[in-house]
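Enquirer: next one to model:
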Amino acid sequence: MSAIGYELNGQVGTLTIKSPPANALSSNLLNALSEKLDEIEQESLAKVIILKGDGRFFSAGADIKEFTSLQEASDYQALAEYGQKLFERIEQFSIPVIAAIHGAALGGGMELALACHIRIATENAKLGLPELTLGIIPGFAGTQRLPQHVGTAKAYEMILTGEPISATDAYHFGLVNQLTSEEELDEVALTLATKIAAKSRPAINRVMQLLPYAKTAQFATGVQKEAEAFGEIFGSEDAKEGIQAFLEKRKPNFRDQ
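Expert: Prediction:
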């Protein structure tokens, strides 16, 4: 069974992350997502995509256990670059992608949501980049995309503390477009997607081409620097301790090394 499900309802496609219990973003899941994007482009039937998570969460982060199997800084940097490239593809996609967030969008899951064009969240959802609590840093362009949505000062606070914010706070900061109840999330996302799908495909595609120009030229440089730093930090003793503590469900004992 694929880690990513796909259904087409009229001109609205729905991608569903299916990797219980936390919908962690493993390499296999990211590959499956890339393949589904290929299919959607080739079919050219959907005019809007809804991206959601099955079960309790949208996505609670990257697959930390998979990280522990990597050895060299270059392996970690390559993983970051792969995720960055995939999420950049989503942001540059010719079809709008709406993230329908429930439960939690944390770490890599938050970075995936940031790459989507519109975000709808349930009122009780949590959003954040908790990597520093594990002694590591965001690696899928979170350090570059989050400031665009919440401002630099709030991005510093969120990333440096590692503490998630509520969907209500995310809405006030402009990170989330709409709030909804858990029960109405699918309906609200479908209503918005249907409004967009009613527009002309050529016009939609042109808008999707134009809005990314609003990103600064520094973005590509920042993303590359993030990937390099992601690789470097994973070699630190604190990163090893932080990840081990996470897996053992205990508080890490950082030694600043």
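Enquirer: from now on I want contacts and neighbour counts done on CA atoms only, so please keep to that.
Expert: Fine.
Enquirer: quick one: the strands in the stretch 101-250 of the chain, in order.
Expert: Secondary structure of the stretch 101-250 of the chain (DSSP state E, counting those that start in this stretch): strands at 104-106, 118-122, 126-128, 165-166, 178-180.
Enquirer: want to throw those into JSON lines with distance to residue 252 and mean neighbour count?
Expert: JSON lines is the format used below for the strands of the stretch 101-250 of the chain (distance: least, Cα to Cα, whole Å; neighbours: other Cα atoms under 10 Å):
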{"stretch": "strand 104-106", "distance to residue 252": "19", "mean neighbour count": "27"}
{"stretch": "strand 118-122", "distance to residue 252": "31", "mean neighbour count": "24"}
{"stretch": "strand 126-128", "distance to residue 252": "19", "mean neighbour count": "28"}
{"stretch": "strand 165-166", "distance to residue 252": "22", "mean neighbour count": "16"}
{"stretch": "strand 178-180", "distance to residue 252": "34", "mean neighbour count": "21"}
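Enquirer: nearest to residue 144, of the ones you listed?
Expert: strand 126-128 (13.9 Å; Cα to Cα).
Enquirer: which residues outside that closest one are in contact with it?
Expert: 103-107, 110, 158-159, 162-167, 170 (Cα atoms under 8 Å, 6 or more residues apart in numbering).
Enquirer: what's the closest of those to residue 186?
Expert: residue 103 (13.5 Å).
Enquirer: quick check: chain neighbours aside, which residue is closest to the spatially most central residue of the chain?
Expert: Nearest to the mean C-alpha position of the chain, by Cα atoms, centre = their mean, lies residue 112 at 1.4 Å. Counting by Cα to Cα, 6 or more residues apart in numbering, residue 112 lies nearest to residue 87, which is 6.3 Å off, once chain neighbours are set aside.
Enquirer: now the other sequence, so there's something to compare against:
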Amino acid sequence: MTQTRPGLDIQVSEPLGIITLANPPLNFLSVDLLGQIADAVDALDGDARVRCIVLRAAGKTFCAGADLVGGAAGESGAQGLAAIRRLYDHAARLFARAKPMIAVINGAAVGAGLGLALSADFRIASPLARFSANFVALGFHPGFAISCTLPRVVGAQRAAWMMLSADRVKGEQALEWGLVDRLAAPEALDEAALAMARQVAANGPLALVEVRATMTRGLAQDVAVTLDHELARQAVLRETADYAEGVAAVFERREARFTGR
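Expert: Next up is the predicted model:
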């Protein structure tokens, strides 16, 4: 069974549920698109045929972040913040699932794209993949609960470096840090990811759900609290001259000139 929606393909190939993000060329996340991803995860979570979910992306980029300029979340004032709130409500739903999920990182996972990758239990990537929590380069605060989920995966010190330096972590280093669990050549990535998912899905479905619940105990609640805190800090920083300068610098492809205002 395959369903196709704007920006998203959903396939059930027993015992796997496969979600493909297809919003080329950069697979930016809008509020509606993330809502569709969360809906798909909910549906696969409730499908008895599915024992493991695979989240992947079409093209050369996994996800370059949230659409904070072209979409509703890019609007100023209360309307823009309300859109980010909806985005984060959808993000929280990803962490409330019961079944294991594997993310397939075929290229850049930046900002909210990194957050999306971190919502999975496991990540497999190409050596060409790169991961970036680049929020401070925009004069902004991390979102998508990255300030909670990233330290859980790579440790507090490495997470602090990624969030305070905006440094990019490439595939080999990501494997060394535990940010990804396996590497595969670009041409073999999809098949390696499906093999990884089948290895998980070959096990008892009830046990998979129970063990995952034990391993992630408290995570969904921690994510919800973190999302509230991140949104509050983002609300403050969105009104600063530094944020306006950071966004302008990205689109003008130049170095930002921050003033601390």
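Enquirer: wait, the residue nearest to the centre of the first structure sits on residue 86?
Expert: No. Taking contacts as Cα atoms under 8 Å, residue 112 of the first structure lies outside contact range of residue 86: 9.2 Å.
Enquirer: mind listing the helices for the stretch 51-200 of the first structure?
Expert: Ranges of helices in the stretch 51-200 of the first structure, per DSSP state H, counting those that start in this stretch, are 64-67, 73-91, 108-115, 142-150, 152-161, 167-172, 185-197.
Enquirer: now the ones you listed as JSON lines including distance to residue 222 of the first structure?
Expert: JSON lines is the format used below for these (distance: least, Cα to Cα, whole Å):
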{"stretch": "helix 64-67", "distance to residue 222 of the first structure": "22"}
{"stretch": "helix 73-91", "distance to residue 222 of the first structure": "11"}
{"stretch": "helix 108-115", "distance to residue 222 of the first structure": "15"}
{"stretch": "helix 142-150", "distance to residue 222 of the first structure": "6"}
{"stretch": "helix 152-161", "distance to residue 222 of the first structure": "14"}
{"stretch": "helix 167-172", "distance to residue 222 of the first structure": "23"}
{"stretch": "helix 185-197", "distance to residue 222 of the first structure": "32"}
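Enquirer: and those: which comes nearest residue 231 of the first structure?
Expert: Checking those against residue 231 of the first structure by Cα to Cα gives helix 73-91 as the closest, at 4.4 Å.
Enquirer: and residue 167 of the first structure, how close does it get to residue 113 of the first structure?
Expert: Distance, residue 167 of the first structure to residue 113 of the first structure, by Cα to Cα, to the nearest Å: 13 Å.
Enquirer: neighbour-wise, which of these two wins?
Expert: Applying other Cα atoms under 10 Å to residue 167 of the first structure and residue 113 shows that residue 113 carries more neighbours, namely 31 against 28.
Enquirer: excluding sequence neighbours, find me the nearest residue to the more buried one.
Expert: residue 99 (5.8 Å).
Enquirer: which residue in the second structure lines up with that neighbour?
Expert: Correspondence of residue 99 of the first structure to the second structure, assessed by TM-score structural alignment: residue 103.
Enquirer: got it, and residue 162 of the first structure?
Expert: Under TM-score structural alignment, residue 162 of the first structure pairs with residue 166 in the second structure.
Enquirer: wait, that match sits on residue 140?
Expert: No. Between residue 166 of the second structure and residue 140 there is no contact, the gap being 11.0 Å when judged by Cα under 8 Å.
Enquirer: just to revisit the earlier point, state the pair within the contacts of strand 126-128 of the first structure that is farthest apart.
Expert: Greatest spacing in these, by Cα to Cα: 103 and 159 (19.5 Å).
Enquirer: if we can go back for a sec, closest to residue 19 of the first structure out of the helices of the stretch 51-200 of the first structure?
Expert: Taking the helices of the stretch 51-200 of the first structure one by one with Cα to Cα, helix 108-115 is closest: 12.2 Å.
Enquirer: which outside residues touch the closest one?
Expert: Applying Cα under 8 Å, 6+ apart, the contact partners of helix 108-115 of the first structure are 24-25, 58-62, 87-88, 90-91, 99, 105, 119, 127-129, 138-142, 145-146.
Enquirer: can you report how many residues lie near the residue nearest to residue 113 of the first structure?
Expert: For residue 99 of the first structure, the neighbour count with other Cα under 10 Å is 25.
Enquirer: for residue 229 of the first structure, see how far away it is.
Expert: 28 Å.
Enquirer: what do you get for residue 184 of the first structure?
Expert: Residue 184 of the first structure sits 40 Å away from residue 229 of the first structure, going by Cα to Cα.
Enquirer: out of those two, which sits in the more crowded spot?
Expert: Between residue 184 of the first structure and residue 229, counting by other Cα under 10 Å, residue 229 is the more crowded of the two (19 against 12).
Enquirer: so what corresponds to the more buried one in the second structure?
Expert: That one, residue 229 of the first structure, aligns with residue 233 by TM-score structural alignment.
Enquirer: so stretch 131-151 of the first structure corresponds to what in the second structure?
Expert: Under TM-score structural alignment, the match for stretch 131-151 of the first structure in the second structure covers residues 135-155.
Enquirer: pull out the buried residues from that stretch.
Expert: For stretch 135-155 of the second structure, a neighbour-count test (16 or more other Cα atoms under 10 Å) marks 135-150, 153-154 as buried.
Enquirer: cool, and stretch 191-210 of the first structure?
Expert: 193-194, 196-197, 201, 204, 208.
Enquirer: for the residues you listed, which one is nearest residue 81 of the first structure?
Expert: Closest to residue 81 of the first structure out of these is residue 208 (23.0 Å), distances taken as Cα to Cα.
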